[in-house]
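> here's a sequence, model it:
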Amino acid sequence: MSDETVDRPNRFRAEAAAQGLPPEEVEEWIRTARPAVYLAEGGDGPLVARAGGDPLLPHGVPKPSDPFVASVDLAALPPGATGLPLPTDGHLLFFAGADVGGSEGRVPDAVMYVPAGTPTAPSPLDHAWRKPYRPRELRTVWHQLSAPMPESFALDRWGDLADDEQFELAEELGDAWAHVGGHRPGWALQIGGHPMSPQNDPVHYARDAGEAGDAAEGEGDDWLLLATWRYGDEVTELDSGVAHWVIRHRDLAARRFDRVHRYIEMA
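Below you'll find the predicted structure:
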């Protein structure tokens, strides 16, 4: 267990106690926090992810229908830091356009897993409506606990009948958590954890869609945030745009990336 998973909850308990927040809800907030890894540009560490440009695709695979976002070297992630049942090596590739609401929900080719040792080659995707995103190298990496958004916490804790006081308490818990978090540089890609969404919770969206389809697919288990990407300033059609990829725990463990749900939004 890293210092982050112990120190921040302890600092949060002290801050919450100073504000008179209910201990039971403080402990529930801590219980719902999940580990996450954050990747950013800069630094002189090993190359953890490559973003933009042309993807390296295996020979003969169908080309994804959306632009290439990023490729993550899974072996370069800190072991166990995401809390997700990811493969321990190979590359995970993410794809998304910049159309809010476009291809929303399940997108079979939004994520591709390329096992280690697979021959690959640069593969232009030839989207006439968009040039490739700006190439970036992500060499800065850190991991920390990720807490739910306050509104999501309230809905998960008290259901659709949560009242104004409960939503306000969730906001106070979120503020106390953020207050003891310390400074982190701006990140480009998040793996695991809870979503930080400018609009709505993509995990809730996927869960609701999954419940509607459970009769056909069988009962679902927990939905997880696989990744969130922050678009760069060059994507002018999105104001502080983000893309989220969400998947069921069992599908991730089985490497069924064709069952990923994707959501694109902006502030």
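
> CA only for contacts and neighbour counts going forward, please
Will do.

> remind me, longest strand of the protein?
strand 136-146 (DSSP state E).

> residues of the helix or strand following that one that come out buried?
On the C-terminal side of strand 136-146, the closest following helix or strand by DSSP states H and E is helix 150-158. Buried residues in helix 150-158, defined by neighbour count with 16 or more other Cα atoms under 10 Å: 150-155.

> strands of the protein, start to end?
34-41, 49-51, 56-58, 68-73, 91-95, 105-106, 111-114, 120-122, 136-146, 189-192, 223-230, 242-248, 261-265.

> redo those as CSV? Include distance to D208 and mean neighbour count.
Putting the strands of the chain into CSV (distance: least, Cα to Cα, whole Å; neighbours: other Cα atoms under 10 Å) gives the following:
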stretch, distance to D208, mean neighbour count
strand 34-41, 21, 22
strand 49-51, 31, 23
strand 56-58, 33, 18
strand 68-73, 26, 24
strand 91-95, 23, 23
strand 105-106, 10, 20
strand 111-114, 21, 21
strand 120-122, 37, 12
strand 136-146, 22, 20
strand 189-192, 20, 25
strand 223-230, 10, 23
strand 242-248, 12, 26
strand 261-265, 12, 26
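
> can I get the ones you listed in CSV with distance to P202?
Below are those laid out as CSV (distance: least, Cα to Cα, whole Å):
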stretch, distance to P202
strand 34-41, 16
strand 49-51, 22
strand 56-58, 28
strand 68-73, 18
strand 91-95, 16
strand 105-106, 9
strand 111-114, 16
strand 120-122, 31
strand 136-146, 15
strand 189-192, 13
strand 223-230, 8
strand 242-248, 7
strand 261-265, 6
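
> so which of those is nearest D214?
Among those, the nearest to D214 by Cα to Cα is strand 242-248 (12.0 Å).

> the closest one to strand 91-95, inter-axis angle?
120 degrees (axes from the mean of the first three to the mean of the last three Cα atoms, to 10 degrees).

> one more, please, to line up against the first structure:
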Amino acid sequence: MLPLPGHPRSEELAAVWAETHDDVASSGQLQLGGYADQEAVDTDPVGRAVWCAAQEAAAGRWGGGEPVSDDLADWVLLAEWNPWIDGLEGATVHWSIQRADLAARRFDRAFTTVFRNP
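Okay, here's the model as predicted:
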């Protein structure tokens, strides 16, 4: 993970990741925020998360009874991780979150999806 120019804690976050990532997983890349770096350009991981989150909330399996927006404009990419795990090459984990939840620091309401392009 490289520091982002202008981000007030970017260097600190990059240093912590560099120190701990071998204990977490292989040396895969971690990106915080921004836009997904997806190989399959016709796939938007945030759009996929919005659809999945809305479906799960409607079935009562996610969201804790709180509102879940199905509007893509209400969501952002929180993080993207390429774990580089043997046997799961091409897998990418995405965490997306509603803007209101991000502003309220409700990270328990982030929605996780995995994309794999073998």
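
> what packs against the longest strand of the first structure?
Counting contacts by 3 or more Cα pairs under 8 Å, 6 or more residues apart in numbering; DSSP states H and E, strand 136-146 of the first structure is packed against helix 3-18, strand 34-41, strand 49-51.

> out of those, which comes closest to V26 of the first structure?
In terms of Cα to Cα, the element of those nearest to V26 of the first structure is helix 3-18, at 6.8 Å.

> around the closest residue to W158 of the first structure other than its chain neighbours, how many other residues sit close by?
Leaving aside its sequence neighbours, W158 of the first structure sits nearest to Q166 (Cα to Cα, 6 or more residues apart in numbering; 7.9 Å). If you count neighbours by other Cα atoms under 10 Å, Q166 of the first structure ends up with 18.

> now Q166 of the first structure: how far from L47 of the first structure?
From Q166 of the first structure across to L47 of the first structure, the span is 43 Å (Cα to Cα, to the nearest Å).

> which one is the residue nearest to the spatial centre of the second structure nearest to, not counting chain neighbours?
Centroid-nearest residue in the second structure: W95, 2.0 Å away (criterion: Cα atoms, centre = their mean). Excluding the flanking residues, the one nearest W95 of the second structure by Cα to Cα, 6+ apart is T112, at 4.6 Å.

> that neighbour maps to what in the first structure?
Counting by TM-score structural alignment, T112 of the second structure lines up with R262 in the first structure.

> would you agree that match is in contact with G105?
Yes: contact criterion Cα atoms under 8 Å: R262 of the first structure and G105 qualify, at 5.4 Å.

> any common contacting residues for the two?
By Cα atoms under 8 Å, 6 or more residues apart in numbering, R262 of the first structure and G105 have no common neighbours.

> hang on, the earlier thing: quick check: the farthest pair among the buried residues of helix 150-158 of the first structure?
By the measure Cα to Cα, P150 and L155 form the most distant pair in these, at 8.7 Å.

> how near is D86 of the second structure to A25 of the second structure?
Computed with Cα to Cα, the distance linking D86 of the second structure and A25 of the second structure is 11 Å.

> neighbour count for these two, which is higher?
A side-by-side neighbour count of D86 of the second structure and A25, using other Cα under 10 Å, places A25 first with 12 against 8.

> and that one, how close does it get to L88 of the second structure?
13 Å.

> which stretches in the second structure count as helices?
Counting by DSSP state H, the second structure has helices at residues 10-24, 45-58, 99-103.

> any idea which of the ones you listed is most buried?
Mean neighbours per residue, mean count of other Cα atoms under 10 Å, is largest over those for helix 45-58, with a mean of 19.

> could you list every helix and strand that that one packs against?
Packing partners of helix 45-58 of the second structure (3+ Cα pairs under 8 Å, 6+ apart): strand 75-81, strand 91-98, strand 111-116.

> okay, these in a markdown table with distance to Q38 of the second structure next?
Below are those laid out as a markdown table (distance: least, Cα to Cα, whole Å):
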| stretch | distance to Q38 of the second structure |
| --- | --- |
| strand 75-81 | 10 |
| strand 91-98 | 8 |
| strand 111-116 | 9 |
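
> could I get the helices and strands packed on strand 136-146 of the first structure as CSV with distance to L92 of the first structure?
Putting these into CSV (distance: least, Cα to Cα, whole Å) gives the following:
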stretch, distance to L92 of the first structure
helix 3-18, 26
strand 34-41, 14
strand 49-51, 9
